[in-house]
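**Q** requesting a structural model of the entry that follows:
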Amino acid sequence: MSPTPASETPRELSPGLTVRGLDAPLRLRDFKLIAFDMDSTLINIECVDEIADAAGRKTEVAAITEAAMRGEITDYKESLRQRVALLKGVTEEQVAQVYRNRLRLNPGAAELVLACKAAGLKVLLVSGGFTYFADRLRDRLALDFARSNLLEIQHGVLTGRIVPQSWGDICDGAMKRETVLRTCSLIGCSPTQAIAMGDGANDLEMMSVVGLSVAYRAKPKVREQARVAIDMGGLDRLLELFSDEA
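**A** Sure, this is the predicted structure:
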C-alpha cells in the first residue's frame, strides 16, 4: 500500500476515527508486524521533556521537542543532541522517578498489543526516545523488539550525551524506517504487511513504507499523510478497522 495521495478524501468511520483510501473491514491476520512510536503514542509523555523538568529546563526543552515533532526542525539528530545536552546533571534516580511517577501507557495500548500478538503479529517499539524507558516497556508488555537511544550515565548522573550503539548513533526518522524494513526482513514479511503508529514528523519515514500508517492524536503534518487517524479514544480504536473473524 503506497503513501496516502493528498487527493484522497478522508472518511470518518466513527467520531474521531478517520481513514483515507481504505475499504474497512480489514483482516488483522493479514499483517505480520506492528511498529509503535513510544513518546506520546504508546505512552502519555515526552520523556525528554519530563527529565528536563528535573533540571528546571522543561520549557526550553519542550519547545524544541514540539518544533521537531511538528516537522519545523529538519535535523532531528541535532535537535535531540541539543535537548540531551540540557539534561546534564540529572540523576539516574530522577530519571527513575519519571518512569515511576509520570509515565503511563496511553489508553488502549495494552489491549491493542495483546490483540496484535493474539493475531500472530510481532510487535516493535522504535523510538527517538531512550532505552531507559523503551526497554522497560518492552519487558512490561512482552514486546518482540525495541530500538531507541542510549543516554550516557556516569556515576549515577546524566552526562548530557548519547552513546552510539551497534546499529548507529541516534534513532531518527531514517533509522525508524530502516528498523521497520530490517524487522520485516528478519521475520520474513513484506513491508506492506506492516502497520506503523506514530504522532510526530520523525515517524513519517517509517509510516511511508508500510501497508497501514496510523496517526495517533498526531501533529497536523502526520495526520494529513496517514491512512488512519485516531483523534479520540485509545490506541485500541485501530481494531475497529478489522473484521471480527480476523
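
**Q** use CA for all of it now, contacts and neighbours both
**A** Will do.

**Q** and the gap between residue 146 and residue 93?
**A** According to C-alpha to C-alpha, to the nearest Å, residue 146 stands 23 Å off from residue 93.

**Q** neighbour-wise, which of these two wins?
**A** Each of residue 146 and residue 93 has its neighbours counted (other C-alpha atoms under 10 Å); residue 146 has more, 21 against 11.

**Q** how about the secondary structure of the nearest residue to the more buried one once chain neighbours are set aside?
**A** Counting by C-alpha to C-alpha, 6 or more residues apart in numbering, the nearest residue to residue 146 once its immediate chain neighbours are dropped is residue 125, at 4.6 Å. Under DSSP: H, G, I helix; E, B strand; the rest coil, residue 125 falls in the strand class.

**Q** show me what contacts the residue nearest to the spatial centre of the chain?
**A** The centre of the chain sits closest to residue 37, judged by C-alpha atoms, centre = their mean, with a distance of 0.7 Å. Going by C-alpha atoms under 8 Å, 6 or more residues apart in numbering, residue 37 touches 125, 126, 127, 196, 197, 198, 199, 203.

**Q** quick check: the farthest pair among the residues you listed?
**A** Pairwise distances among the contacts of residue 37 were taken by C-alpha to C-alpha; the largest, 13.6 Å, belongs to 125 and 199.

**Q** between these two, who's got more neighbours?
**A** residue 199 (28 against 25).

**Q** now residue 177. Nearest residue, chain neighbours left out?
**A** Counting by C-alpha to C-alpha, 6+ apart, the residue nearest residue 177 is residue 206, at 3.9 Å.

**Q** please give me the structure for this one as well, since I'd like to look at both together:
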Amino acid sequence: MSHLILQGPHFDGSFIEKVAALAQADGVQPLAQANVVRILGADPASKKEVQALCQQARVDFAYLNQIDNLSDMRVLAMDMDSTLITIECIDEIADMAGRKPQVAAITEAAMRGEISDFSESLRRRVALLEGVPVQALQRVYAERLQFNKGAAELVAGAHQHGVKTLLVSGGFTFFTERVQQRLELNFAYSNTLEVEQGVLTGRVVGDIVDSHAKAHYLQALAQELGAGPQQCLAIGDGANDLVMMAQAKYSVAYRAKPVVQEQAAFALNYAPLDGVLNWFRLSH
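**A** Okay, the predicted model is just below:
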C-alpha cells in the first residue's frame, strides 16, 4: 500500500472521498497547506482510475511507497526555461528581432523530442540571432522573465533542509547567472552566446549544454556529495531533460511535453513548483 498525495488549485471533500474509495484507502490526512491531502493506504493498482479522475478535476497526484525526509535528499536539479521561469529566453530574444516564429518552431520541436540532436537545434536557432544587439538580452530579462509560481519557495525549502540546488540549462549564461543570483542557487551551468562589437554573432562559445551534459552535471554533484539516485530530484519540461531526470528517484515533469510526462515518475500540471515539497516529511 502507498501514500497518495493530492494537490491542486481547487478540490472539495466529495472529490477526496471519490479518490479514497477508488484507491481503497485506509484513511485521509489533511496537510497543513491548503488544497493538499494525503490519502493513506492507497492501492497502487488503482493508479489509472485515479489518474483519469484527477485529470478531469485538474488535480495533481503522486503515489509514494514511503514519505522520505527532505533533509535526506542531497541534490535538486532544475531546468530553467519553461520550468523555473515562464518563458523560453531564446524565443523572446528572437522576438525582439522579429524572428520569433522561425526560432520558436525549432524550440517546440526540440522540446517535444522531434529533433533528437539538441545541440544542432540550438545552433540553428542561435544562427538566426546573428546581428541582434546584446541589449535585447537585457530587455528580455527586464521585461519578460518571470519565475513560475512556487519557484522561490521550492528553492528556499530545499536550502532550508540542506539540499544543494543545481540549475542546468540549454539556455544562456546571461539569464542563468541572474536567476542563480536571485534565487541564491548553489550551482548553474548553461551556454554562452558569442558577442562581438555589441551584437550576437549567431554562434555559441564552447561546448553546448545538451541532455547528456545536464545529466553529467547532476551525476558529478551527486558523486561529490556521496549521493545516490534515491537522494536526487530533477525537474524539467522538455525532451532534453530526460537523461538528467533518469538519474533521480524524484523525476518531475513540470507542465511538460507528452514525452516527458510519459517517462517521469511524477508530474505537476496544476500545482505550483513548491508542490514538490508536499511529497516529503519536513523538519524545522
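
**Q** can you pull out the strands in the stretch 51-200 of structure 2?
**A** Counting by DSSP state E, counting those that start in this stretch, the stretch 51-200 of structure 2 has these strands, from start to end: 60-64, 75-78, 164-172, 187-196, 199-205.

**Q** what range in structure 2 matches the longest helix seen in structure 1?
**A** When structure 1 is parsed with DSSP state H, its longest helix is helix 173-187. Under TM-score structural alignment, the match for helix 173-187 of structure 1 in structure 2 covers residues 211-225.

**Q** buried stuff in the matching stretch?
**A** 211, 212, 213, 214, 215, 216, 217, 218, 219, 221, 222 (16 or more other C-alpha atoms under 10 Å).

**Q** what residues are up against the last one?
**A** Applying C-alpha under 8 Å, 6+ apart, we find residue 222 of structure 2 in contact with 74, 75, 228, 232.

**Q** recalculate using a threshold of 10 Å.
**A** 74, 75, 76, 164, 216, 228, 229, 231, 232, 247, 248 (C-alpha atoms under 10 Å, 6 or more residues apart in numbering).

**Q** cool, the fourth one as well?
**A** Remark: with contacts taken as C-alpha under 10 Å, 6+ apart, residue 214 of structure 2 is in contact with 77-79, 166-170, 189-190, 240-245.

**Q** what residues in structure 2 pair up with stretch 25-38 of structure 1?
**A** The aligned range for stretch 25-38 of structure 1 in structure 2 is 67-80, by TM-score structural alignment.

**Q** so how far does the matching stretch reach from one end to the other?
**A** 27 Å.

**Q** and stretch 133-147 of structure 2, how far apart are its ends?
**A** 25 Å.

**Q** nope, stretch 110-128 of structure 1 is what I meant
**A** 21 Å.

**Q** same thing with stretch 82-102 of structure 1?
**A** 23 Å.

**Q** now stretch 97-104 of structure 1
**A** By C-alpha to C-alpha, the extent of stretch 97-104 of structure 1 from end to end equals 12 Å.

**Q** which residues of structure 2 does it align to?
**A** Taking TM-score structural alignment, stretch 97-104 of structure 1 hits residues 139-146 over in structure 2.

**Q** could you list the buried residues of that stretch?
**A** Buried residues in stretch 139-146 of structure 2 (16+ other C-alpha under 10 Å): 140, 141, 145.

**Q** cool, and stretch 49-60 of structure 2?
**A** For stretch 49-60 of structure 2, by 16+ other C-alpha under 10 Å, it's 50, 51, 53, 54, 58, 59, 60.

**Q** surely the second one and residue 4 touch.
**A** No - look at residue 51 of structure 2 against residue 4 with C-alpha atoms under 10 Å: they stay out of range, at 11.2 Å.

**Q** joint contacts of those two?
**A** Counting by C-alpha under 10 Å, 6+ apart, the contacts common to residue 51 of structure 2 and residue 4 are 19, 61, 62.

**Q** by neighbours, which of the residues you listed wins?
**A** Going by other C-alpha under 10 Å, residue 61 tops these with 26 neighbours.

**Q** which non-adjacent residue is nearest it?
**A** residue 6 (4.7 Å).

**Q** and what of residue 255 of structure 2?
**A** residue 269 is the one closest to residue 255 of structure 2 (C-alpha to C-alpha, 6+ apart), at 4.8 Å.

**Q** look up how far residue 16 of structure 2 lies from that neighbour.
**A** 18 Å.

**Q** can you check residue 214 of structure 2 too?
**A** 38 Å.

**Q** check residue 198 of structure 2 too.
**A** 57 Å.

**Q** for these two, indicate the residue with more neighbours.
**A** residue 16 (16 against 12).

**Q** where does whichever strand or helix holds the more buried one end up in structure 1?
**A** Residue 16 of structure 2 is part of helix 13-22 when elements are defined by DSSP states H and E. On structure 1, no counterpart of helix 13-22 of structure 2 exists by TM-score structural alignment.

**Q** please apply the same query to stretch 195-205 of structure 2.
**A** Under TM-score structural alignment, the match for stretch 195-205 of structure 2 is residues 153-163.

**Q** which other residues reach the matching stretch?
**A** Here stretch 153-163 of structure 1 has contacts from 80-95, 130, 149-152, 169-170, using C-alpha under 10 Å, 6+ apart.
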